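Engineer: after the sequence you'll find the predicted model.
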Amino acid sequence: MGNFDVIRENVTARQAAEYYGVHVNLNGMACCPFHNDRHPSLKLDKRFHCFGCQEDGDTVDFVAKMFGLRTIDAAIKIAEDFNLAVDFQRKESAKERNARIRLAKAKEHENKVRRAYAEEIRQFRLKLSDFFRTFHYWNLEYAPSEDEWNAGTIDKRYIAAVKFIDQVGYLLEVIDFGNDDDIFEIYKNREEIISKYEREITNAQQRATR
């Protein structure tokens, strides 16, 4: 059995992904670190396959792709990190090893930043979804009767719903289907956006007529 076979037999793609910081759910799915994945599309088991960007391969392929390494360097990294008894005929020089470690650390930092960004986007989307559900409910529950409409006694929650539901729906649509630049423009202003709708919801509730 060759060195690469030893690695593949002893370390699955899922084990490697989890070791290097990728969160894998109970179904073996994770957000793919190889593209801007906001919903888990990466299947991990002995091998890996992404249904979004179509990246596919074994444990060595995964680590090589994740850290921007050559296949041989990825295999060496796995062997070292998982304490596997394999001996590659070609020994790295100290300079090569240091360069590989620096590259791996830089790539690992990049992956952490990407995962943190994806998680913040996910949390932001959840908040927007809460706002949308509130406005949708208000739009149905507090729609004025004909008498209320004629008398001008329209519940402030209904007014807020009519005014803001399309705005929030647009933001959700951009996050789900927009390009990376458009998503980032919204992301940069997420705190102001959240504060705005929290304030509008609170004001409407305080001024409600029923």
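Structural biologist: Here it is on my side, so go on.
Engineer: from here on, just use CA atoms for contacts and neighbour counts.
Structural biologist: Will do.
Engineer: and the longest helix for this protein?
Structural biologist: The helix that spans the most residues within the chain, counting by DSSP state H, is helix 94-141.
Engineer: centre of the chain to that helix, how far?
Structural biologist: Helix 94-141 sits 4 Å away from the centroid of its parent chain (Cα atoms, centre = their mean, to the nearest Å).
Engineer: quick one: name whatever helix or strand follows it.
Structural biologist: Of the helices and strands lying after helix 94-141 in sequence (DSSP states H and E), the nearest is helix 146-151.
Engineer: packing partners for the longest helix of the chain?
Structural biologist: helix 59-67, helix 156-177, helix 190-206 (3 or more Cα pairs under 8 Å, 6 or more residues apart in numbering; DSSP states H and E).
Engineer: hold the first one in mind and look at this next one:
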Amino acid sequence: MTIFDDIKELVDVPTAARSYGVEVHRGNMALCPFHRERHPSCKLYADHYYCFGCQAHGDVIKLVQELFSLSAIEAVKQLNSDFGLGLDVDKPPDMEKVNRRRREIAERKAEKARVERMYDTLYKYFALLDRYKIRYAPKAPTEDIDRRYVYAIHNIEYAWYLLETFNRTDTEQQKDIKLEVDRIEREYKRCVEEWGEW
């Protein structure tokens, strides 16, 4: 593994882009720093970037090279310094530091995936209840009330409350409702299995 591989492993493109002043929007779409534009056309992936406007593309090292007109090794030194990676560019890397940094990155990615899964679970449950509430609402006073409608009416406010609470809290507070999210996930599956999505 070379120093270039280490840098690419330790610093992802969106993080580097933000650090160097690139304006990043939702979905990691950015205003391309290599041509003038008013709407984001540059997609920042973890390991590379691609501009749909000017076709600029590359990895994190290429991004820094292009932003600051540096050679590849100068870009590596810049990233190493700016992100405090502690890699010695002139000798083999300290594998303990590299491995610690890799673990930190893996933990951050796992945490992000966990938070996204929790949000998806809460949102899917709320959306299911909303569909039940709309689709199975009685059309006339004499019509029998569907149990899906009753279930939705009884649970939709709580589902909305959980979703809103989750959106307004930080990562530590989101961990506190993990057990409830797990219960909601089981409940969502039970509803779909018993009544379907409609």
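Structural biologist: Arrived safely, thanks for sending. Fair warning: this is a prediction, and the values are worked out from it, not measured in the lab.
Engineer: ok, for the counterpart of F131 of the first structure in the second structure, nearest residue in space, not its chain neighbours?
Structural biologist: In the second structure, F131 of the first structure lines up with Y125, judged by TM-score structural alignment. Distance criterion Cα to Cα, 6 or more residues apart in numbering; nearest residue to Y125 of the second structure, sequence neighbours excluded, is Y188 at 5.6 Å.
Engineer: how much space between the equivalent of that neighbour over in the first structure and I154 of the first structure?
Structural biologist: Alignment note (TM-score structural alignment): Y188 of the second structure maps to Y197 of the first structure. Computed as Cα to Cα, to the nearest Å, the Y197 of the first structure to I154 of the first structure distance reads 20 Å.
Engineer: deepest-packed of the helices and strands packed on helix 94-141 of the first structure, please.
Structural biologist: For these, the largest average neighbour count (mean count of other Cα atoms under 10 Å) is found in helix 59-67, namely a mean of 23.
Engineer: any idea how far the residue nearest the centre of the second structure is from Y151 of the second structure?
Structural biologist: By Cα atoms, centre = their mean, the second structure has its centre lying nearest to K112, at 5.8 Å. Relative to Y151 of the second structure, K112 of the second structure is positioned 32 Å away (Cα to Cα).
Engineer: what's the answer for A127 of the second structure, then?
Structural biologist: Relative to Y151 of the second structure, and taking Cα to Cα, A127 of the second structure is found at 13 Å.
Engineer: just R108 of the second structure next, same as before
Structural biologist: Using Cα to Cα, R108 of the second structure is found at 37 Å from Y151 of the second structure.
Engineer: repeat for F68 of the second structure
Structural biologist: With distances defined as Cα to Cα, the gap from F68 of the second structure to Y151 of the second structure amounts to 59 Å.
Engineer: repeat for W160 of the second structure
Structural biologist: W160 of the second structure is 14 Å from Y151 of the second structure, by Cα to Cα.
Engineer: over to V115 of the second structure?
Structural biologist: 27 Å.
Engineer: sorry, back to before: just to check, the match of Y188 of the second structure is in contact with F132?
Structural biologist: No - between Y197 of the first structure and F132 there is no contact under Cα atoms under 8 Å: 9.9 Å.
Engineer: what lines up against L140 of the first structure once you look at the second structure?
Structural biologist: Superposed on the second structure with TM-score structural alignment, L140 of the first structure falls opposite I134.
Engineer: who are the neighbours in contact with its match?
Structural biologist: Each residue near I134 of the second structure by Cα atoms under 8 Å, 6 or more residues apart in numbering is listed here: Y149.
Engineer: ditto for G86 of the second structure
Structural biologist: Contact partners of G86 of the second structure, counting by Cα under 8 Å, 6+ apart, are N80, K97.
Engineer: what helix or strand is it on?
Structural biologist: G86 of the second structure belongs to no helix or strand, assigned by DSSP H and E.
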